[in-house]
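Chemist: Starting from these lines, generate the structure:
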Amino acid sequence: MTTAADIMHPGAQWIPATETLDRAAQLMRRLDVGALPVSDSNERMCGILTDRDIVVGCVAHGQDPSRMTAGDLVHGTPRWIDADAGIDEILEEMRSHQIRRLPVIENKRLVGMISEADLAHHLSESQIASFVESVYA
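Modeler: Here you go, the predicted structure:
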């Protein structure tokens, strides 16, 4: 069985909720990613920050990204998947919450991230079509 650990992009990295958005953007650039899981003071995931969040939620409102933090922009219940989860569980989690990126957790540690591109390498054409239809509908 193919698992989340098989599909994920390994080496995902947390960013603390107290980190400024300019630093978050710099880390995204260095890691060549468009999203970072955000952790609270107890190193528990409290959300995901995307490059779009920074632009739309901060810059477009005339806010200063060196003064606004990752915690200022994250909201809602963060979603994640266990490293041992199978394809069906991954797809259901992403479909039901209409999300495009999913952190992968193993032993309460962030071990990777699954993106649409990662799925595309491991799914059949019909699975990809069904996923896209449900997430973008």
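
Chemist: Every contact and neighbour count from this point should use C-alpha atoms.
Modeler: Fine.

Chemist: Nearest spatial neighbour of the most centrally placed residue in the chain, chain-adjacent residues omitted?
Modeler: Centrality entry for the chain: nearest residue to the mean C-alpha point is R101, 4.2 Å, by Cα atoms, centre = their mean. Distance criterion Cα to Cα, 6 or more residues apart in numbering; nearest residue to R101, sequence neighbours excluded, is S115 at 4.5 Å.

Chemist: quick one: the strands in the chain?
Modeler: 9-10, 15-16, 35-39, 45-50, 81-82, 101-106, 109-115 (DSSP state E).

Chemist: For the ones you listed, could you give me TSV that also reports distance to L27?
Modeler: Converted to TSV, the strands of the chain look like this (distance: least, Cα to Cα, whole Å):
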stretch	distance to L27
strand 9-10	16
strand 15-16	9
strand 35-39	9
strand 45-50	12
strand 81-82	23
strand 101-106	17
strand 109-115	15
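
Chemist: Identify whichever of those strands lies nearest to D88.
Modeler: strand 81-82 (11.4 Å; Cα to Cα).

Chemist: hmm, back to that, run through the residues that contact the residue nearest to the centre of the chain.
Modeler: Shown in contact with R101 (Cα atoms under 8 Å, 6 or more residues apart in numbering): 35, 94, 113-116.

Chemist: Farthest pair within those residues?
Modeler: It's A35 and M94 that sit farthest apart of the contacts of R101, by Cα to Cα, at 15.3 Å.

Chemist: I'd like the structure of this one too, to check against the first:
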Amino acid sequence: MSCGHPHETARDVMSTGVDCIPAHETLDRAAQMMRDDDVGALPVCGPDDRVTGIITDRDIVVKCVAAGHDPARMTAGELATGLVWIPAEATVEEALARMEEHQIKRLPVMDGHRIVGMISEADLAMHLPDDQLAEFVHRVYAKS
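Modeler: Down below sits the predicted model:
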């Protein structure tokens, strides 16, 4: 799949200003941060400020609330899933491939050990031609 501009990088298409939730914070706090930032996912950071995983609004609902756990007691670190990320200088094509391979809709963008942004479907919608966006969405939502 070829992308819009051939020299665009992950840094070019990502959203900036990503807040990281500390692993020790509770899921009710994570939900409040998601609401305040108008996002559906947050990277989870350890005590050294390194990203250790990511949590989504769906994770909170399905893996905490629906499972009978208390979001005021369960921590972001307990719920965080494995971290899939892309270097800031990677091509958009590489980012799309990573998202398709792992069937994820949000991809943290890293510069060294620091998170500098996040690529979401909305970001891709602003940068990809409609046919390429449709192909990406089909591949990410396809069941293996």
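
Chemist: tm score of chain vs chain?
Modeler: Superposed pair, TM-score by TM-score structural alignment, normalised by the length of the first structure: 0.93. Supporting alignment: 136 aligned residues with a Cα RMSD of 1.1 Å.

Chemist: Just the buried ones among the contacts of R101 of the first structure, please.
Modeler: 35, 94, 113-115 (16 or more other Cα atoms under 10 Å).

Chemist: about what we covered before: and the strands of the first structure: which comes nearest M1 of the first structure?
Modeler: Within the strands of the first structure, the stretch nearest M1 of the first structure is strand 81-82; the backing value is 14.2 Å (Cα to Cα).

Chemist: Relative to the second structure, which residues correspond to the closest one?
Modeler: The alignment of strand 81-82 of the first structure onto the second structure (TM-score structural alignment) covers residues 86-87.

Chemist: distance from the matching stretch to the first structure after superposition?
Modeler: Superposing on the first structure places stretch 86-87 of the second structure at an average distance of 1.0 Å from its equivalents, by mean Cα distance after the TM-score superposition for the first structure.

Chemist: Please list the outside residues in contact with that stretch.
Modeler: Contacts for stretch 86-87 of the second structure (Cα under 8 Å, 6+ apart): 10, 95, 98, 107-112.

Chemist: ditto for stretch 9-21 of the second structure
Modeler: So stretch 9-21 of the second structure is contacted by 30, 42-45, 51, 76, 86-92, 95, 109, 115-120, 123-124, 127 (Cα under 8 Å, 6+ apart).

Chemist: cutoff 7 Å now
Modeler: Residues outside stretch 9-21 of the second structure that contact it (Cα atoms under 7 Å, 6 or more residues apart in numbering) are 30, 42-45, 88-92, 95, 109, 116-119, 123-124, 127.

Chemist: For it, could you pull out the residues that count as buried?
Modeler: Using 16+ other Cα under 10 Å as the test for burial, stretch 9-21 of the second structure gives 9-15, 18-21.

Chemist: Please apply the same query to stretch 130-137 of the first structure.
Modeler: 131, 134.

Chemist: Which residues does it contact?
Modeler: 95, 98-99.

Chemist: Tabulate those residues in a markdown table, adding columns for neighbour count and distance to V135 of the first structure.
Modeler: Formatted as a markdown table, these follow (neighbours: other Cα atoms under 10 Å; distance: Cα to Cα, whole Å):
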| residue | neighbour count | distance to V135 of the first structure |
| --- | --- | --- |
| R95 | 18 | 5 |
| Q98 | 16 | 5 |
| I99 | 16 | 7 |
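
Chemist: Residue in the second structure paired with R30 of the first structure?
Modeler: By TM-score structural alignment, R30 of the first structure lines up with D36.

Chemist: Roughly how far does its match sit from E93 of the second structure?
Modeler: 31 Å (Cα to Cα, to the nearest Å).

Chemist: neighbour count winner among these two?
Modeler: E93 (18 against 9; other Cα atoms under 10 Å).

Chemist: Just give me the match in the first structure for R73 of the second structure.
Modeler: Match for R73 of the second structure (TM-score structural alignment): R67.
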